[in-house]
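Chemist: Quick one: sequence plus predicted model below, questions after.
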Amino acid sequence: MNSLTILVPTRGRPDNLAALWQAFAETCTGETRLQAWVDDDDPQLEAYEQVHRAAYDDGSAREDDPRFLLMVGPRLRLGPTLNIAAPNAADWADAVGFMGDDHRPKTPGWDTRYMAALERLGTGIVYGNDLIQGRALPTQMAMTSDIIKATGHIVPPGAIHLWLDNAWLALGEALGAITYLPDVVVEHQHPIAGKAQWDAGYAECNTDAVSTADRQVFEQWRQQDLPRWVEQVRRYSRV
């Protein structure tokens, strides 16, 4: 188990993506790709393209070894974008994960540590210390690709933005296959911790309406679909 793809849907924050790629370039030691997903109506689309080009111009990414991919498509919001992106990524990567554009891996070799943990699990989920939620929630994570292949999803269908990390935790616990690495730091630079400024993106997704709707999706999924997902994964992976 070697290859890892981290999916990063992003909107209106090209500087965040540039900083995230720099963190990847400085800390990744394995066969790891950052696959950024940008909306085709994003007012900052040209700036995102410049960030991507700059990575190849400065040599931190190479054409013969594309570790930094920029995908452009219609705006679907976070959850639906992940569910579109993940099955394709799972076809050619051993593991697929998620980070927000406001996560910053700080521990050198974090990706190799993730893959070693997944190798030990065989099938499962791993996450590090985001310095806000810690063990309580996997605000970033990686899962073995067989989970996505078995279920067809990486998050519960219908979820917009919130309660996704709760679903990953619930799935990992239901499978009996989730590992937390407290000494692997993937810092979440979120306004809730005073590590970023509130902007239009944060304001749009952190509303009572979105939280209520996404919690309803999560609760329905946990009660009705989670047992089926677990069975599908066990049948697919023979675990």
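Modeler: Thanks, I have it.

Chemist: Please count neighbours and contacts with C-alpha atoms only from this point.
Modeler: Will do.

Chemist: Let me see the contact set for the residue nearest the centre of the chain.
Modeler: Nearest to the mean C-alpha position of the chain, by C-alpha atoms, centre = their mean, lies residue 98 at 0.6 Å. Neighbouring residues of residue 98 by C-alpha atoms under 8 Å, 6 or more residues apart in numbering: 6, 7, 8, 140, 141, 142.

Chemist: Please name the residues that touch the first one.
Modeler: The contact partners of residue 6, by C-alpha under 8 Å, 6+ apart, come to 32, 33, 34, 35, 96, 97, 98, 99, 142.

Chemist: In addition, the following structure is provided for comparison:
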Amino acid sequence: MPDVDLLFIVPSRGRPHNIAALHDAWAATTTGVSGLLVAADDDDPALPGYEQVCGERGIELTVGPRLRMVPTLNKVAVEHAPHHFAVGFLGDDHRPRTLGFDAHYLAALRTLGTGWVYGNDLLAGERLPTQWAQTSDIVQVLGAMVPAPVKHLWADNQVYDLGHAVSRIRYLPDVVVEHCHPLAGKADDDARYREVNAADASEADRLVYAHWYEHDMPADIAKLRALIGEAA
């Protein structure tokens, strides 16, 4: 990976065409301060497509066992956080639209010193960070980007909760990173969406999040307050 201040991690499965579209949008808006790293599964039938798309476009590709989206994000983030000022998450269905979106993210993070930033996804808006970037010291202190071990859902809620608990999160309403999701009528409801939004999968992630919120979030907040030099 080139020496960039902000590394966006993109876990993906079954959608190499989405990586091509994401890269088009990112390349049209980046200022050169960020990079993309795609994380694919070694058992994905579409893996050759990822290898082709990433190879042709010079996108870094990491391949490993299928862990599901959030565990994969956490694993890759922990590996790369020491080498970048900040790491971020983009879904393969996000599309940066604002020129210099990554520079805006970095500027906000440098002002915060330690914290999170997210833009306007034209779907959830300020309510939830469906995409975000955070300073790498948070990953190193918590041992994860997303501390509760959900598979896919309720990750954005954790970012929102922690960021507001320590007053170190910033929403940039004029920085658009569009979420091209079926809920917005901007993507087909494919097998991946159906898998993660199935009632049993959704409920399992909700319960994991709820347990973390009640039992483990206070300890994570204390770690963050110690990091930023606040009293617990």
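Modeler: Perfect, I can see it now. Note that the structure is predicted; figures quoted are calculated from it, not measured.

Chemist: tm score of chain vs chain?
Modeler: After superposition, the two chains reach a TM-score of 0.95 (TM-score structural alignment, normalised by the length of structure 2), with 227 aligned residues with a C-alpha RMSD of 1.1 Å.

Chemist: quick one on the thing from earlier: the residue nearest to the centre of structure 1 maps to what in structure 2?
Modeler: Counting by TM-score structural alignment, residue 98 of structure 1 lines up with residue 89 in structure 2.

Chemist: Relative to residue 214 of structure 2, how far out is its match?
Modeler: 25 Å (C-alpha to C-alpha, to the nearest Å).

Chemist: likewise residue 132 of structure 2?
Modeler: 24 Å.

Chemist: Please tabulate the contacts of residue 98 of structure 1 in TSV, including the columns distance to residue 43 of structure 1 and secondary structure.
Modeler: Shown next, in TSV, are the contacts of residue 98 of structure 1 (distance: C-alpha to C-alpha, whole Å; DSSP: H, G, I helix; E, B strand; the rest coil):
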residue	distance to residue 43 of structure 1	secondary structure
6	24	strand
7	21	strand
8	18	strand
140	26	coil
141	29	strand
142	30	strand
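
Chemist: ok, and the residues you listed in structure 2?
Modeler: On the basis of both residues aligned by TM-score structural alignment, their matches' C-alpha atoms under 8 Å, what survives of the contacts of residue 98 of structure 1 in structure 2 is 6, 7, 8, 140, 141, 142.

Chemist: Just the element for residue 63 of structure 2, please.
Modeler: strand 60-64 (DSSP states H and E).

Chemist: Which elements pack onto the next helix or strand along the chain from that strand?
Modeler: Going down the chain from strand 60-64 of structure 2, the next helix or strand is helix 69-80, by DSSP H and E. Using 3 or more C-alpha pairs under 8 Å, 6 or more residues apart in numbering; DSSP states H and E, the elements in contact with helix 69-80 of structure 2 are strand 6-11, strand 34-41, helix 136-142.

Chemist: what angle do the second one and helix 69-80 make?
Modeler: If I follow you right, that is strand 34-41 of structure 2. Interaxial angle, strand 34-41 of structure 2 versus helix 69-80 (axes from the mean of the first three to the mean of the last three C-alpha atoms, to 10 degrees): 130 degrees.

Chemist: So residue 186 of structure 1 is in contact with residue 130, correct?
Modeler: Yes. If you go by C-alpha atoms under 8 Å, residue 186 of structure 1 and residue 130 touch, sitting 4.9 Å apart.

Chemist: Touching both of these two, which residues are there?
Modeler: 103, 140.

Chemist: related to what we said a few turns ago, between the contacts of residue 6 of structure 1, which is nearest residue 194 of structure 1?
Modeler: Within the contacts of residue 6 of structure 1, the smallest distance to residue 194 of structure 1 is 18.6 Å, found for residue 99 (C-alpha to C-alpha).

Chemist: Can you name the residues that contact the closest one?
Modeler: 6, 7, 8, 139, 140, 141.

Chemist: Could I get the contacting residues of residue 172 of structure 2?
Modeler: Residue 172 of structure 2 touches 117, 118, 119, 120, counting by C-alpha under 8 Å, 6+ apart.

Chemist: Strands along structure 2, start to end?
Modeler: Taking DSSP state E, the strands of structure 2 run over residues 6-11, 34-41, 60-64, 86-89, 94-96, 116-120, 132-135, 169-179.

Chemist: tell me what the shortest one is packed against?
Modeler: With contacts defined as 3+ C-alpha pairs under 8 Å, 6+ apart, strand 94-96 of structure 2 has these neighbours: helix 16-29, strand 169-179.

Chemist: How many neighbouring residues does the alignment partner in structure 2 of residue 11 of structure 1 have?
Modeler: Superposed on structure 2 with TM-score structural alignment, residue 11 of structure 1 falls opposite residue 13. For residue 13 of structure 2, the neighbour count with other C-alpha atoms under 10 Å is 23.

Chemist: any idea how far residue 13 of structure 2 is from residue 184 of structure 2?
Modeler: Taken as C-alpha to C-alpha, the span from residue 13 of structure 2 to residue 184 of structure 2 is 21 Å.

Chemist: For residue 127 of structure 2, grab the count of nearby residues.
Modeler: Residue neighbour count, defined by other C-alpha under 10 Å, stands at 12 for residue 127 of structure 2.

Chemist: now do residue 229 of structure 2
Modeler: Residues near residue 229 of structure 2, counting by other C-alpha under 10 Å: 9.

Chemist: what's around the alignment partner in structure 2 of residue 220 of structure 1, how many residues?
Modeler: Taking TM-score structural alignment, residue 220 of structure 1 has residue 211 as its aligned residue in structure 2. By the criterion of other C-alpha under 10 Å, residue 211 of structure 2 has 13 neighbours.
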